[in-house]
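Colleague: Quick one, fold the following:
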Amino acid sequence: ARNRLEAADEEKTAFHTGQGVYCYTKMSFGLKNAGAAYQRLMDKAFENQMGRNIETLKKCIKKSDFRWTTEAEQAFQQLKKHMSALPMLAAPKPQEELIMYLSATHGAISAVLLTERGMVQTPVYFISRALQGPELNYSPMEKLVLSLVFAAKRLRRYFQAHPIAVITDQPIKQVMSRPDAAGRLQKWSIMLGEHNITYRPRTSIKGQILADFLNEIANNALQSTSVAETREEPWTLFTDGSSCVDGSGAGLILTNPDGIEFTYELRFQFAASNNEAE
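Modeller: Predicted coordinates for the structure are as follows:
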């Protein structure tokens, strides 16, 4: 039980609430000198028990002098050597070109940002995350582009201050620059266009191994958690046809559950009426 306050001291702990003014009747640990008062109370309560039912804590106090032995020095040096030899992330220099490796699997995406100095690549930043919801249904190419978009958002300061060279064996630039690219690819292309990004073929797998390793970790974390089953939503198709002296054709508008439209035009190589074309 807490130490009870003197009646004359209760009003000194008054505080306001929406229902009125209240005060403490027992000493609160937040009050000044409450700890010292509580310790005096405990000393008085257990005064007759010391040495009989209660033993003073002495095991943590050594009676001998402190000595720094040769064995302790060796252990300290080994620990210091191990800590100084841990892999360190590099700090990029101003305007220095940075290299990025991307990786995408069924359930995760990752990216590794590195510097290359004297044919030696040193990591600058690692990022990865698990795919969620509709992202799991993206094509492999879309997942790879999504990993670049994810990196550009998370590492925006690096992308704004440095030219970025994406090392990949996939035609990311060609896919995003196609006129008939999907809506999300066009959106990502516009977003990435504000940065100085170049694409180079992959000649070394050292940096790629890091990106793939991050994906393995994210995949394992994804498998260890329950993932809700993706709900299949219908696509909507609109059609229209027309016929004239020059020929006939049809138009198709396919809308996915995300509201992205895909437009297609067909020209028939045979004569057809309006109803037949539709």
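
Colleague: Every contact and neighbour count from this point should use C-alpha atoms.
Modeller: OK.

Colleague: Now do residue 173 against residue 266, distance only.
Modeller: Distance, residue 173 to residue 266, using CA to CA, to the nearest Å: 28 Å.

Colleague: repeat for residue 255
Modeller: In terms of CA to CA, residue 255 sits 17 Å off from residue 266.

Colleague: Could you check which of those two has the larger neighbour count?
Modeller: For residue 255 against residue 266, the residue with the higher neighbour count under other CA atoms under 10 Å is residue 255, and the figures read 16 against 12.

Colleague: can you pull the contacts of that one?
Modeller: By CA atoms under 8 Å, 6 or more residues apart in numbering, the contact set of residue 255 is 235-237, 261-262.

Colleague: Counting neighbours, which of those comes out on top?
Modeller: Neighbour counts for the contacts of residue 255 peak at residue 261, which has 17 neighbours (criterion: other CA under 10 Å).

Colleague: to compare against the first, here's another:
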Amino acid sequence: MKKALAVLLAAVMCCTLLSACGQPETTDPTEGTEGTQTETNAADLVYAVEAGSAGEAIAKEKGWQTNPVTAQADTLMEVSAGTSDAAIIDLLMAAAMTGEGTSYPDLTYDSQGLTTEEYGIGCRKGSDLAQYINNVLAEAYADGTMKEIATTYKLQDALVEQPAAEEFTPAADGDVAYIQDKGTLIVGITEFEPMDYKDENGQWIGFDADMAKVVAEKLGVEVQFVVIDWDNKIMELDSKNVDVLWNGMTLTDEVKNSMECTNPYFNNAQVVVTAGK
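Modeller: All right, here's what the predicted structure looks like:
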């Protein structure tokens, strides 16, 4: 599976270079598939999607019927149970959780994908925390920490090279000072393997969780992970219920207009998951 994932992610990375500056580039899975089930029945299927996610936005754009659920992982449960015909989720989750040797061995995904896109981290509009995180990511990329963590979750081929750290002085009344004063970095997440999920001891792990711990350590504070309704993520951020959204978040135009985002750090795509034949 690792070799297949590397090939898929390499293809996604190449496509992303062509579309990284705008809204995720969408493709129509019905194109070039004359006579297939995808072409004839795509609009008749019910797609499980995470509410507020890029997958839901794509389904709505195409006029497809949706079954919104709380988390991306729940979409796979819907397909496995037969309560939805298909799911639209992130490629990185699909590769980690479907197919032989995974939690859903009987599910499969269409490698063609519906989009090419990038992940970023969201802070409050105008927050100095975004630049602080950018600098931590830059340092972690340069010294190999970021690649080491990505390799733990077999995601190294999806990493985006980070620009060099910039000169930066946190504002006295900014979010960095606010977080250091209260002593906790509160991270808004959903359960999303391989980005944020619990191990057998109930501890949060995953690429995003591990990198959030690195940032918290640099800040000199504790990290706290809070599961939120992803559809209400901007409200959770603006109301200071959480300090940062760090959960494999796609950098759509809506996201970038609603919050202060970091540099992209992962390449991704939206894919359709169905029950295997």
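
Colleague: Could I get the TM-score for this pair?
Modeller: The TM-score (TM-score structural alignment, normalised by the length of structure 2) is 0.20; 102 aligned residues with a CA RMSD of 6.6 Å.

Colleague: any chance you could map the strands in the stretch 151-278 of structure 1?
Modeller: Counting by DSSP state E, counting those that start in this stretch, one finds strands in the stretch 151-278 of structure 1 at the ranges 164-167, 197-200, 236-244, 247-255, 261-268.

Colleague: biggest strand in structure 2 by residues?
Modeller: Assignment by DSSP state E gives strand 115-123 as the longest strand of structure 2.

Colleague: residue ranges of the helices in the stretch 51-200 of structure 1, please?
Modeller: According to DSSP state H, counting those that start in this stretch, the stretch 51-200 of structure 1 carries its helices in the segments 70-84, 140-154, 156-161, 172-176, 183-192.

Colleague: circling back: follow the chain on from the longest strand of structure 2 and name the next helix or strand.
Modeller: Next along the chain after strand 115-123 of structure 2, taking DSSP states H and E as the criterion, comes helix 129-142.

Colleague: okay, the angle between the helix or strand harbouring residue 180 of structure 2 and strand 115-123?
Modeller: Residue 180 of structure 2 belongs to helix 175-182 when elements are defined using DSSP H and E. Between helix 175-182 of structure 2 and strand 115-123, the angle formed by their directions is 50 degrees, by axes from the mean of the first three to the mean of the last three CA atoms, to 10 degrees.

Colleague: Same question for helix 175-182 of structure 2: list its buried residues.
Modeller: Buried positions in helix 175-182 of structure 2, judged by neighbour count with 16 or more other CA atoms under 10 Å: 175-179.

Colleague: Could you point out the helix or strand that follows it?
Modeller: Beyond helix 175-182 of structure 2 on the C-terminal side, the first helix or strand identified by DSSP H and E is strand 184-189.

Colleague: which helices and strands does that following strand pack with?
Modeller: In terms of contact count using 3 or more CA pairs under 8 Å, 6 or more residues apart in numbering; DSSP states H and E, strand 184-189 of structure 2 is assigned the packing partners helix 207-219, strand 222-227, strand 244-250.

Colleague: Single out the most deeply packed of those.
Modeller: Each of these was given a mean neighbour count from mean count of other CA atoms under 10 Å, and the largest, a mean of 26, is that of strand 244-250.

Colleague: Summarise which helices and strands that one is packed against.
Modeller: Strand 244-250 of structure 2 packs on strand 115-123, strand 184-189, helix 207-219, helix 233-238, going by 3+ CA pairs under 8 Å, 6+ apart.

Colleague: Make CSV from the ones you listed and add distance to residue 50 of structure 2 to it.
Modeller: As requested, these are exported to CSV (distance: least, CA to CA, whole Å):
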stretch, distance to residue 50 of structure 2
strand 115-123, 16
strand 184-189, 13
helix 207-219, 18
helix 233-238, 12
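
Colleague: Which of the helices of the stretch 51-200 of structure 1 sits closest to residue 22 of structure 1?
Modeller: Using CA to CA as the criterion, the shortest distance between residue 22 of structure 1 and these is 50.0 Å, found for helix 140-154.

Colleague: Now the closest one: buried residues?
Modeller: The neighbour-count check on helix 140-154 of structure 1 (16+ other CA under 10 Å) flags 141-152 as buried.

Colleague: got the helices of the stretch 51-200 of structure 1 as CSV, with distance to residue 21 of structure 1 columns?
Modeller: Written out in CSV, the entries for the helices of the stretch 51-200 of structure 1 read as follows (distance: least, CA to CA, whole Å):
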stretch, distance to residue 21 of structure 1
helix 70-84, 57
helix 140-154, 50
helix 156-161, 52
helix 172-176, 67
helix 183-192, 58
